[in-house]
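predicted model and sequence follow; I will ask about them next.
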Amino acid sequence: MRIVIAPDSFKESLSAENCCKAIQKGIKKILPDAATLLIPMADGGEGTLSCLFNSVKGKIIRCKVHDPLSRQITASYGIMEKGKTALIEMAEASGLTLIPPKKRNPMITTSFGTGELIRDALEKGCEKIILTLGGVATNDAGIGMAQALGFKFLDKKGKEIPKGAYGLKFLDRIDTALVHPKLKNTEFFLCCDVKNPLCGKNGSAQIYGPQKGASPKMVKEIDKNLFHLSKIIKKDLGLSILKKAGTGAAGGAGGGAIAFFNGKVQSGIKTVIELTNLEEKIKGADMVITGEGKIDQQTLFGKTVAGVASLAKKQHVPVIAFCGQISGEIKKLHDLGITAIFSIVPGPIKEEESLKKTSLYLQRKTEEVMRVLKIFIK
């Protein structure tokens, strides 16, 4: 029996790599002769870098950059395809996890560090940047990363505006005279499955601002500032980004990357599937096992489980999905290609304890499923 193991991470508890290992342990305990292929997955957001570099031949680059509060840190990105393509995860330098909850404030946090990673990649000769959007502490619409690449965001007096979403209200003019010379010949692909616009009731501040530390008052101000930014972008760069899907991703960095870098939005999970060559690896498998922390209606829209299941369905390979929590109507998920969905949680339990024991619960649930499967193996 050949089983492909391709889960996403269980957020805040277990990485995709460790999910793979837990599932493999459960399989081997019951079916020791089963051949297993471990392919840690991600949907183009946080964790994509570590997942891809388990499957793709490349080199990890570490460099000194600034975190969202402008403190110096060491962050990583990957270079692949003979040094011509860089994979940069925004969460590496601008991530929410870099800032303690009490210090989170999107009015002042900046995406400058992500721009420093991009600059380093350009100077190493990369001509294509794959930028994964998600998991950021910022709501500055990517002006920080643009500043690191030479863009000047000036007020009416010709002075640079303050960092973060707060400074956007002072913006009067975007100066591109000193933009990094290699930028114009570089392709940017934005891994993003978020469809939210830049601002408005479904915009980045309204939907994601609170998790970045924004109070209701801040949310309103940030939303207003983002609208102002969109007007300046239209005036100075000739681009209308206000209603474009995905511009609200990563605190508006999706919109910024489209405006400043001519970025092209593409599905995160499709990008990961392509780079890991998952379709080829599923061919001839007897089963695929996938999973993520929560399976619900959102799973249908660009999440890892949906991407893996639809790929397996095309090849008539059954799919088992594990999760911590199942929510909502799941018939559409079955229609998508998931044969069966199992929650790994053993019963009523505190979330804290559940998060600590995710690996154990995942292994145990895998064992139980394999016991049932073993009945039918001759």
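Done, it's in.

CA only for contacts and neighbour counts going forward, please
Fine.

which strand or helix spans the residue nearest in space to the middle of the chain?
By CA atoms, centre = their mean, the chain has its centre lying nearest to residue 45, at 0.5 Å. Under the criterion DSSP states H and E, no helix or strand holds residue 45.

wait, what's in contact with it?
Residue 45 makes contacts with 89, 132, 133, 134, 135, 191, 192, 268, as judged by CA atoms under 8 Å, 6 or more residues apart in numbering.

please enumerate the helices of this protein.
Under the criterion DSSP state H, the chain contains helices at 16-30, 48-55, 90-94, 112-123, 143-147, 204-208, 216-237, 249-261, 268-276, 278-282, 304-314, 331-336, 351-356, 358-375.

show me the one of the ones you listed that comes nearest residue 294.
helix 304-314 (10.0 Å; CA to CA).

residues in contact with that closest one: which ones?
Among residues not part of helix 304-314, those counted as contacts by CA under 8 Å, 6+ apart are 6-8, 41-43, 269-270, 273, 279, 282, 288, 290-292, 299-300, 318-319, 321, 333, 336-338.

at 7 Å what do you get?
Residues outside helix 304-314 that contact it (CA atoms under 7 Å, 6 or more residues apart in numbering): 8, 41-43, 269, 279, 282, 290-291, 299-300, 318-319, 336-338.

I'd like the helices of the chain as TSV, with mean neighbour count appended.
What follows is the helices of the chain, written out as TSV (neighbours: other CA atoms under 10 Å):
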stretch	mean neighbour count
helix 16-30	22
helix 48-55	21
helix 90-94	29
helix 112-123	24
helix 143-147	27
helix 204-208	24
helix 216-237	19
helix 249-261	27
helix 268-276	21
helix 278-282	15
helix 304-314	22
helix 331-336	14
helix 351-356	13
helix 358-375	18
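
here comes the other one, which I'd like you to weigh against the first:
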Amino acid sequence: MNILLCPDSFKDALSAEQAAKAMAQGVLKAAPQAQTHCCPMADGGEGSLDALIAATGAKRCVVDVQDALGRPRKAAWGWLGEQRTAFIELAEASGLQHLTPEERDALHTSTFGVGQMLLAALDQGAEKALLLLGGSATNDGGAGMLQALGAKLTATSGAPLAPGGAALATLETLDLSGLDPRLTSLNVEAAVDVDNPLLGERGASAVFGPQKGASPDQVAQLDHALGRFADISARVLGKDYRDLPGAGAAGGMGFAARAFLDATLMPGIEMIMQQADMPALLNNADLVITGEGRLDGQSMSGKTPIGVARAAQRLGKPVIILAGSLGDGWQACLDEGVTAAFALADGPMTLEQALPRTAELLAARCESIIRVWITPSPFENPDL
């Protein structure tokens, strides 16, 4: 019996790798003879770098960069030498998790550190880069990244453009002639977990700006500033990408990746499953168990458990989802290849009580699932 364990992280509780190990403990308690394969997953957000390194055996590298507020920090990235491929997680440099709630400032946070990570990859000899765009603290449309890569963005005052999305309202010229020439031969794929355009009521500022500290007035300010950036970019490039699905990802980094790096945008879970060779793993599995912190109707838009389930459905493999909680609309997952879904709690408990018990609860649920799975079905006995 081969069991494939491929969860995402359980936020504030376990990494995807820790979750998979807890699942394996439960499986083996019920069926010591079972073969388990742990394959941590992610959908392009925080933790995706760890999932890719675990799936591929890539080398973890560290580079000195600026964080979203311009402070020095060390950012990790992955290097798959045989394939000359770099794994760049935006959140390592410009992630929201590095800021306290009081420090969140969508007007001034910058993606400059992401550009520094790309330069480190180019220095290593990268021919391909997988850019993971979730978890950003920024709303600058990737302008900071472009500055780090050599582009010149000039304000109406004639001075170099200041960091942050708000400064884009004063953008006068965009000069790409200084971009690192090695970028022209770099194949970039960008993982996005949303399909939002750059601007408007479904755009980067309106939908994601508030969680990055933007007030309603600042959301309007940022949307206007990104609009100016899009206008000038369209004139320089001869093509307008503002309405591209996914352009609004990570505060407009989806827009910058496509417009300036010629990146292919794809769902993060698909990118990571591709690197992990998920079809081969599924082919060998008798049962798949996945999960994440919450399963609800929004999960259908490309979250890890649903991506895994859709891939498994194509091969006729049963999938069980374990979630910290089941929210409104979770039943829709049953139409996406999911056999069953269960919440972790074993009784009434608060989130504060549940978080430290996540590993224990995952192991217990997996043990129960496998005990049911290996019990002979009475329906197989024609005499009953």
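All right, it came through fine. All values derive from a computational prediction rather than experimental measurement.

TM-score for this pair?
Scored against TM-score structural alignment, normalised by the length of structure 1, the superposed chains reach a TM-score of 0.96; 378 aligned residues with a CA RMSD of 1.6 Å.

related to what we said a few turns ago, now for the contacts of residue 45 of structure 1, which pair is the farthest apart?
Going by CA to CA, the two entries of the contacts of residue 45 of structure 1 that are most distant from one another are 135 and 268, at 13.5 Å.

stretch 283-301 of structure 2: which residues count as buried?
Within stretch 283-301 of structure 2, the residues that qualify as buried are 285, 287-296, 299-300, counting by 16 or more other CA atoms under 10 Å.

again with stretch 180-188 of structure 2
Neighbour counts using 16+ other CA under 10 Å place 183, 186, 187, 188 of stretch 180-188 of structure 2 among the buried residues.

contacting residues around the residue lying closest to residue 256 of structure 2 once chain neighbours are set aside?
Nearest non-adjacent residue to residue 256 of structure 2, counting by CA to CA, 6 or more residues apart in numbering: residue 142, 5.2 Å away. Under the criterion of CA under 7 Å, 6+ apart, the contact list for residue 142 of structure 2 reads 111, 252, 253, 256.

just the contacts of residue 45 of structure 1: which are in strands?
When strands are assigned by DSSP state E, the members of these inside them are 89, 132, 191.

what's the counterpart of the second one in structure 2?
To tie it back to what came earlier, the one meant is residue 132 of structure 1. Structural alignment places residue 132 of structure 1 opposite residue 132 in structure 2 (criterion: TM-score structural alignment).

so what's the residue count around its match?
For residue 132 of structure 2, the tally of surrounding residues (other CA atoms under 10 Å) stands at 30.

what do you get for the one 3 residues further on?
Taking other CA under 10 Å as the neighbour definition, residue 135 of structure 2 ends up with a count of 22.

that one touches residue 99, doesn't it?
No. If you go by CA atoms under 7 Å, residue 135 of structure 2 and residue 99 don't touch, sitting 11.4 Å apart.

just to revisit the earlier point, now, which of the buried residues of stretch 180-188 of structure 2 sits nearest residue 22 of structure 2?
Nearest to residue 22 of structure 2 among the buried residues of stretch 180-188 of structure 2: residue 188, at 34.3 Å, using CA to CA.

and the closest one, how far is that from residue 338 of structure 2?
Applying CA to CA, to the nearest Å, one obtains 32 Å for the distance of residue 188 of structure 2 from residue 338 of structure 2.

same check, this time on residue 353 of structure 2
28 Å.

repeat that for residue 49 of structure 2.
26 Å.

what is the neighbour count of the residue nearest to residue 36 of structure 1 when sequence neighbours are not counted?
Spatially, and ignoring its direct neighbours in sequence, residue 36 of structure 1 is nearest to residue 3 (4.9 Å; CA to CA, 6+ apart). Residue crowding around residue 3 of structure 1 was assessed by other CA under 10 Å; the count is 20.

wait, residue 3 of structure 1 sits on residue 283?
No. Under the criterion of CA under 7 Å, residue 3 of structure 1 is not in contact with residue 283, lying 10.7 Å apart.

want to throw the helices of structure 1 into a markdown table with distance to residue 67 of structure 1?
Compiled in a markdown table, those are given as follows (distance: least, CA to CA, whole Å):
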| stretch | distance to residue 67 of structure 1 |
| --- | --- |
| helix 16-30 | 24 |
| helix 48-55 | 18 |
| helix 90-94 | 5 |
| helix 112-123 | 6 |
| helix 143-147 | 11 |
| helix 204-208 | 19 |
| helix 216-237 | 20 |
| helix 249-261 | 15 |
| helix 268-276 | 24 |
| helix 278-282 | 33 |
| helix 304-314 | 28 |
| helix 331-336 | 38 |
| helix 351-356 | 27 |
| helix 358-375 | 29 |
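
figure out which of those is closest to residue 153 of structure 1.
Closest to residue 153 of structure 1 of the helices of structure 1, according to CA to CA: helix 143-147, at 7.6 Å.

how far apart are the closest one and its match in structure 2?
Comparing helix 143-147 of structure 1 with its match in structure 2 after superposition yields a mean distance of 0.7 Å (mean CA distance after the TM-score superposition for structure 1).

which other residues reach that helix?
With CA under 7 Å, 6+ apart as the test, helix 143-147 of structure 1 has contacts from 110, 111, 112, 113, 114, 115, 116, 256, 260.

distance of the second one relative to residue 148 of structure 1?
Going from residue 111 of structure 1 to residue 148 of structure 1 by CA to CA gives 9 Å.

from the contacts of helix 143-147 of structure 1, pick the one nearest residue 376 of structure 1.
Sorting the contacts of helix 143-147 of structure 1 by distance to residue 376 of structure 1 puts residue 114 at the head of the list, at 51.2 Å, by CA to CA.

got a list of what that closest one touches?
90, 93, 94, 145.

check contacts around the residue mapped onto residue 105 of structure 1 from structure 2.
The equivalent of residue 105 of structure 1 in structure 2 is residue 105 (alignment by TM-score structural alignment). Taking CA under 7 Å, 6+ apart, we find residue 105 of structure 2 in contact with 212, 213, 214.

from what I can see the last one touches residue 106, true?
Yes. Under the contact definition of CA under 7 Å, residue 214 of structure 2 touches residue 106, with a separation of 5.7 Å.
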